[in-house]
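>>> just coords:
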């Protein structure tokens, strides 16, 4: 009987550990794939559009959409069956040969979450190396010795007939192991 109780308690403990939110701002790249990607069978994966040697593992759940203590999970349309609901997502970018996550793409379709992300980046990274300060489609780059951050925010996006600020952040290690 004690064994059964012990096994149940262990199962509950492990489940609670797996439900912890992962704060992307605290991740130091590259990181072993197995640390963040637990059940890849259930994930949508495809070659990353900007670097086909990296495989993008897509997440839309709030557990993975946290940056600098900000929950960035949301969508324009609550009807997620809509053809294009504008649901915020994360792609973990994996080098399958090295079994390492070498970057990530975080895409927000919602104004509030896009602003949270932008403010968090400014707070964490300080002044950018490049900022075109465009009022419609702004491009910003931060670079340090280990990583490069490319941030784009479109201030005039329209999704599901709703005006929104849409943002895209790509973070990559400076030296990809291709």
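Nice, thanks for sending it over. This one's a predicted model, so the numbers in the text were calculated from it and none came from an experiment.

>>> rest of the way, CA atoms for contacts and neighbours
Noted.

>>> all helices of this structure, in order?
For the chain, helices defined by DSSP state H occupy the ranges 2-18, 33-36, 111-125.

>>> deepest of these, which one?
A comparison of the helices of the chain by mean neighbour count, using mean count of other CA atoms under 10 Å, puts helix 111-125 on top with a mean of 17.

>>> where's residue 154 relative to residue 7, distance?
Per CA to CA, to the nearest Å, residue 154 is found 50 Å from residue 7.

>>> how about residue 53?
42 Å.

>>> cool, residue 130 as well?
54 Å.

>>> residue 34 too?
Separation of residue 34 from residue 7 (CA to CA) stands at 24 Å.

>>> again, but for residue 121
Relative to residue 7, residue 121 is positioned 42 Å away (CA to CA).

>>> another one to put next to it:
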């Protein structure tokens, strides 16, 4: 990791995430006629989000798709800022900034595809997953080694927490 990325990560106060292709692998398995679908979330990402919350980093999800499963996962992980089914991710970003009294350099955002570029191009720390399209990977500060839905969020959170010199103290909490 280069010094510029480390410096940007040091200032992160809120982590916003796209869902499909970031917290999940991006595949959809249709369910019932009621519109239910199946998504797979990686447990390491969940632990990473818990670590971020314990470190005082605010969390949020911004997705173009609505999903009861995502709502349930966000509730389970105590993610307070959840905007699903949004057509304007930039508007959702500005809503998060206003709600939390933050500015763009305070925000890290991880997205994986073209609709995320409008947010990725504005935040303090932009990140994407290893399997994102080249058009996205070439425009962000950090590309994870992990693919979407396979621990990429945890990887970004550990980068942020290491840059803020908080990771080891949080790990120590699991040894007590």
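Ah, there it is. Note that the coordinates shown come from a computational prediction; the quantities given were computed from them, not determined experimentally.

>>> TM-score for these two?
Laid over one another, the chains give 0.25 as their TM-score (TM-score structural alignment, normalised by the length of structure 2), with 82 aligned residues with a CA RMSD of 5.9 Å.

>>> could you pull out the helices for structure 2?
3-10, 43-54, 68-76, 89-100, 117-120, 134-137, 152-163, 167-172.

>>> mind listing what's buried along the last one?
Residues residue 167 are the ones in helix 167-172 of structure 2 that count as buried (16 or more other CA atoms under 10 Å).

>>> residue 102 of structure 1 is nearest to which of the helices of structure 1?
helix 33-36 (9.0 Å; CA to CA).

>>> among the helices of structure 1, which is nearest residue 158 of structure 1?
Nearest to residue 158 of structure 1, of all these, is helix 111-125, at 11.0 Å by CA to CA.

>>> can you tell me which helices and strands that closest one packs against?
strand 70-71, strand 162-173 (3 or more CA pairs under 8 Å, 6 or more residues apart in numbering; DSSP states H and E).

>>> cutoff 6 Å now
With contacts taken as 3 or more CA pairs under 6 Å, 6 or more residues apart in numbering; DSSP states H and E, helix 111-125 of structure 1 sits against strand 162-173.

>>> from the rest of the structure, what touches the strand it packs on?
The contact list for strand 162-173 of structure 1 (CA atoms under 6 Å, 6 or more residues apart in numbering) reads 102-111, 114, 146-155, 157-158.

>>> one step back: want to throw the helices of structure 1 into a markdown table with distance to residue 138 of structure 1?
Below are the helices of structure 1 laid out as a markdown table (distance: least, CA to CA, whole Å):
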| stretch | distance to residue 138 of structure 1 |
| --- | --- |
| helix 2-18 | 36 |
| helix 33-36 | 30 |
| helix 111-125 | 11 |
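
>>> with that, I have no additional questions.
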